[in-house]
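> for reference, the sequence and a predicted model appear below.
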Amino acid sequence: MDSEIPYSLPDTVPGMTLPNVVLFPQATIPLFIFEPRYRKMLAQVLEGDSLMILATQDQERARHEDTFEPYHPSATLGLVQSSQKNPDGTSSILVQGLMRVTAETTYQEDPFRIFSIQPVHSEPGASPLELEKHANHLNALVQRRSELGSKISKEILRFFEKIDDPEILADVVSHSLIPQTDKKLQLLQTLVVQKRYEILFEYLRNEIRELELISKLKGNLGEDRIGWN
């Protein structure tokens, strides 16, 4: 089900290992490039095909192992969509996720990492009709969450509603609305689209119940709306 990239996938790609950062396919993330090693990496990326890897630093291993920036192998291949170089040599870039990959090993460590990668493909896990129903229900949960006071702009809500691919919707919602790194990693590592929806449904329903309880305690919600899911 994954979106195809319009060129052959390289075996090795330069990349960054960042704490608490998870990029999803089709989502975008702004990054500020200031470390000398990543300035060199960006220069090489822009001279080539503008592809780079974003891997999430494994904080648990970092606390217990004498390993330089250990990372989770589940990562995302990204495309540098724009890059603005500043007078001091730093850069502001915008990276769009393209596809899930496994960052198997590091082909190079110095001065920056180059990852050996393998593509990872998703499975639907349900019929197109069922996934369409899941997508509609996900949008309904996001809308209800917004009604209860969770901060999300109307523009983002409209953007979600216009996404007609259930897999892309699940990934973009995961990227945009899930703050916890471990939960994002779980969703990135889940290769069956239906199971991603199950994780998102459980997460959002729990949030909605908490928001409804808070609203009820404040006296702003009728009894008939408690437990909406």
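Structure received. All values derive from a computational prediction rather than experimental measurement. Numbers count the residues shown, from 1 in each chain.
> CA only for contacts and neighbour counts going forward, please
Noted.
> point me to the residue sitting closest to the centre of this structure.
The chain has F24 as the residue nearest its centroid, 2.9 Å off, counting by Cα atoms, centre = their mean.
> ranges for the strands of this protein?
With DSSP state E as the criterion, the chain has strands at 12-18, 28-33, 51-56, 74-85, 91-108, 114-119.
> hmm, back to that, check contacts around the residue nearest to the centre of the chain.
Neighbouring residues of F24 by Cα atoms under 8 Å, 6 or more residues apart in numbering: 76, 97-100, 171-172, 174-175, 188.
> one more structure, for comparison:
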Amino acid sequence: MAAELRPRRRKADTPHAAEPVPPLAKLRIGRPFRLLGGLVAPEVDAVRTVLDALERVRIFPLPSSVLIPGGHLPLHVFEPRYRKLVADALAGDQVIGIALLEPGWESEYEKSPPVRPIMGVGIIRAADRMVDGRFNIVVEGVVRARILEELPAETPYRLVRAEHVPDRIPPEKEAEIQSQAQLLRRLAVDLAAALPDASGRAFAQACIREKNPGRLADLAGAAVLIDARERQEFLEETDVSRRLRMASDALAQTLLHVVGGGIPG
């Protein structure tokens, strides 16, 4: 089977809320998503829109999905309260936060189980509403955010107040960070050469074009990190040097898998 640069398909995130979208929305790094036969949400000034929304942001808690800035998360949404969340977001600013549920969430799922305080907040970039009210959506990660408090809500879904979590680039590490960024780009080019289809080339081109080292790390991490715990650890890392190292390590492992016979799925 030809290797693809995409996360392995995970099982449904919860018995009720959402599950990964089927091949309708395959990830192609560096290219926009299109969901066939459905609504494509209009372009917005993503960063400004998300930052403005953090005082009162809708959250979608999931046990095995983590939204990384610059990455795309396709979901099939079927639980009624989260159908309402998606409908409200599409009718408004298109912003939602994806928060990782803490272990032990199952016993409190119908209530408000604890979530990790750092989450990815993004924009619904594409949506397909089905006749029965379910949605296929693609969420584009925009920023990291820290949950400050949960807000009283009349909606069936949860609302929180959050703050933006910026990158940290210590001045003494600037030269090292540029070297790390170059290493990551070389790994991306090597991976593109090893992949048999266009996804690797698009990924490498996106990495070469991205000059901001923090966004570069996120682009790579979102594409190749699979395990939810690893993705959450990456999301919570604000030190750009460490994040570049994490992304490069993950890229190197992906390259080894491809050269050795394909990304395990």
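Everything's here; your move. Predicted model, so just to flag it, every value in this text is computed and none were measured.
> list the contacts of the aligned residue in structure 1 for E108 of structure 2.
Aligned counterpart of E108 of structure 2 in structure 1: T67 (TM-score structural alignment). Applying Cα under 8 Å, 6+ apart, we find T67 of structure 1 in contact with R61.
> check contacts around P213 of structure 2.
177-178, 181, 240, 244.
> those in helices, which ones?
Among the contacts of P213 of structure 2, the members found in helices (DSSP state H) are 177-178, 181, 240, 244.
> can you add neighbour count and distance to S64 of structure 2 and give those residues back as a markdown table?
Formatted as a markdown table, these follow (neighbours: other Cα atoms under 10 Å; distance: Cα to Cα, whole Å):
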| residue | neighbour count | distance to S64 of structure 2 |
| --- | --- | --- |
| I177 | 22 | 30 |
| Q178 | 16 | 32 |
| A181 | 27 | 28 |
| V240 | 24 | 24 |
| L244 | 27 | 23 |
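> can I get those in JSON lines including distance to L75 of structure 2?
Listed next are those as JSON lines, based on distance: Cα to Cα, whole Å:
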{"residue": "I177", "distance to L75 of structure 2": "34"}
{"residue": "Q178", "distance to L75 of structure 2": "35"}
{"residue": "A181", "distance to L75 of structure 2": "31"}
{"residue": "V240", "distance to L75 of structure 2": "28"}
{"residue": "L244", "distance to L75 of structure 2": "27"}
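> helices of structure 1, start to end?
With DSSP H, the ranges of helices along structure 1 come out as 36-47, 59-64, 128-147, 154-162, 166-177, 181-189, 193-217.
> what angle separates the fifth one from helix 154-162?
Put simply, helix 166-177 of structure 1 runs at 160 degrees to helix 154-162, going by axes from the mean of the first three to the mean of the last three Cα atoms, to 10 degrees.
> likewise for the longest one?
With the same axes, to 10 degrees as the criterion, the two stretches helix 193-217 of structure 1 and helix 154-162 enclose an angle of 140 degrees.
> and among the helices of structure 1, the most buried is which?
Mean neighbour count (mean count of other Cα atoms under 10 Å) peaks for helix 166-177 among these, with a mean of 21.
> got a list of what the spatially closest residue to Q143 of structure 1 that is not a sequence neighbour touches?
Spatial nearest neighbour of Q143 of structure 1, excluding adjacent residues (Cα to Cα, 6 or more residues apart in numbering): L157 at 7.1 Å. Contacts for L157 of structure 1 (Cα under 8 Å, 6+ apart) come out as 139, 142-143.
> dump the residues you listed to TSV, plus distance to Y203 of structure 1.
Below are those laid out as TSV (distance: Cα to Cα, whole Å):
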residue	distance to Y203 of structure 1
N139	14
V142	11
Q143	14
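> what about structure 2, which of the residues you listed hold up?
Among these, the ones still in contact in structure 2 (both residues aligned by TM-score structural alignment, their matches' Cα atoms under 8 Å) are 139, 142-143.
> what's the match for the residue nearest to Q143 of structure 1 in structure 2?
The equivalent of L157 of structure 1 in structure 2 is A204 (alignment by TM-score structural alignment).
> distance check, H134 of structure 1 against Q26 of structure 1.
As judged by Cα to Cα, to the nearest Å, H134 of structure 1 and Q26 of structure 1 stand 19 Å apart.
> cool, K184 of structure 1 as well?
From K184 of structure 1 across to Q26 of structure 1, the span is 15 Å (Cα to Cα).
> and if you look at V192 of structure 1?
V192 of structure 1 sits at a distance of 17 Å from Q26 of structure 1 (criterion: Cα to Cα).
> same check, this time on L18 of structure 1
Relative to Q26 of structure 1, L18 of structure 1 is positioned 19 Å away (Cα to Cα).
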